[in-house]
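J.: have a look at this fold, sequence not included:
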């Protein structure tokens, strides 16, 4: 290994969640999850949802049969809105309670943390 070119970096604030211990470590954090097949739950469309954003509640089960508990809700991710989105922005009238879902770790195609940035102080 040519050490003069060796670079070490962090996975960053939106680090991927791959192993069961990653899910344990980041319980309580916001995450984006993509599943192999749609998940059906109360409050979801009839066809189900394959992409979820919400808060990790925890992970339980034996090695190889872990089940993730996740609070799904519509997350306002810190993105720069387009001009059209700013014009069409609707005021939120009521808080929507999260939908608690569970799914096996083996059903997760990919997942990563979502950055919670608060610049308001």
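T.: Yep, that arrived. Given the structure is predicted, the values throughout are model-derived calculations rather than measurements.
J.: CA only for contacts and neighbour counts going forward, please
T.: OK.
J.: give the next helix or strand downstream of the longest strand along the chain.
T.: Using DSSP state E, we find that the single longest strand of the chain is strand 49-60. Proceeding N to C from strand 49-60, the next assigned helix or strand is strand 67-72, under DSSP states H and E.
J.: and the next element down the chain from that following strand?
T.: Heading C-terminal from strand 67-72 (DSSP H and E), you reach helix 83-88.
J.: which strands or helices does the longest strand of the chain pack on?
T.: Applying 3 or more CA pairs under 8 Å, 6 or more residues apart in numbering; DSSP states H and E, we find strand 49-60 packed against helix 20-25, strand 30-39, strand 67-72.
J.: try it against this one:
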């Protein structure tokens, strides 16, 4: 069996989702796992015991099938989790993400955005009409604590970019860290 099949079968058999497999120079095999998403349940996170359980099972499965590796690393997706499948986009709708397009915008942005731009950060939303996705952002800089903002200055316009998963080179959750604690309101 191929490496992808062995790892996927082992990970899903233990009740986890396989996020990605990466082989690096020097024989490192990196496997990223996540807990299956349940929209009704509270958000849960992969912990050390989950990674340890998958590591033990993968070591056994890879040895049985004779897959060569020097070091195995099993981890959670982290705060900059890659988004690859439709269910990932559904799960993280409303979150701030970073996307990189395969091709630059070109003339499609009607002068609103640089024609060579491929990278965007904004809030992920379902596109109008329910077909595809869009990212919404404003190029206005964030207000720093204690900074006075003129009420006369017009706000920067909100922009939206519609895209399909086929147009993406990469999509990830934006690694935004708040030291105010989990669930703290932005601002």
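T.: Arrived safely. This structure is a prediction, so every number in the text was calculated from the model and none was measured.
J.: all strands for the second structure, in order.
T.: Under DSSP E, the second structure gives strands at 17-24, 28-34, 71-75, 96-101, 119-126, 133-138, 158-163, 168-173.
J.: turn these into CSV, including distance to residue 51 of the second structure and mean neighbour count.
T.: CSV is the format used below for those (distance: least, CA to CA, whole Å; neighbours: other CA atoms under 10 Å):
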stretch, distance to residue 51 of the second structure, mean neighbour count
strand 17-24, 12, 16
strand 28-34, 8, 20
strand 71-75, 6, 16
strand 96-101, 25, 20
strand 119-126, 29, 19
strand 133-138, 32, 19
strand 158-163, 34, 15
strand 168-173, 21, 18
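J.: got those as TSV, with distance to residue 112 of the second structure columns?
T.: Output for the strands of the second structure, formatted as TSV (distance: least, CA to CA, whole Å):
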stretch	distance to residue 112 of the second structure
strand 17-24	35
strand 28-34	37
strand 71-75	40
strand 96-101	17
strand 119-126	13
strand 133-138	11
strand 158-163	8
strand 168-173	20
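J.: coming back round to it: tabulate the helices and strands packed on strand 49-60 of the first structure (JSON lines), appending distance to residue 50 of the first structure.
T.: Conversion of these to JSON lines gives the following (distance: least, CA to CA, whole Å):
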{"stretch": "helix 20-25", "distance to residue 50 of the first structure": "18"}
{"stretch": "strand 30-39", "distance to residue 50 of the first structure": "4"}
{"stretch": "strand 67-72", "distance to residue 50 of the first structure": "12"}
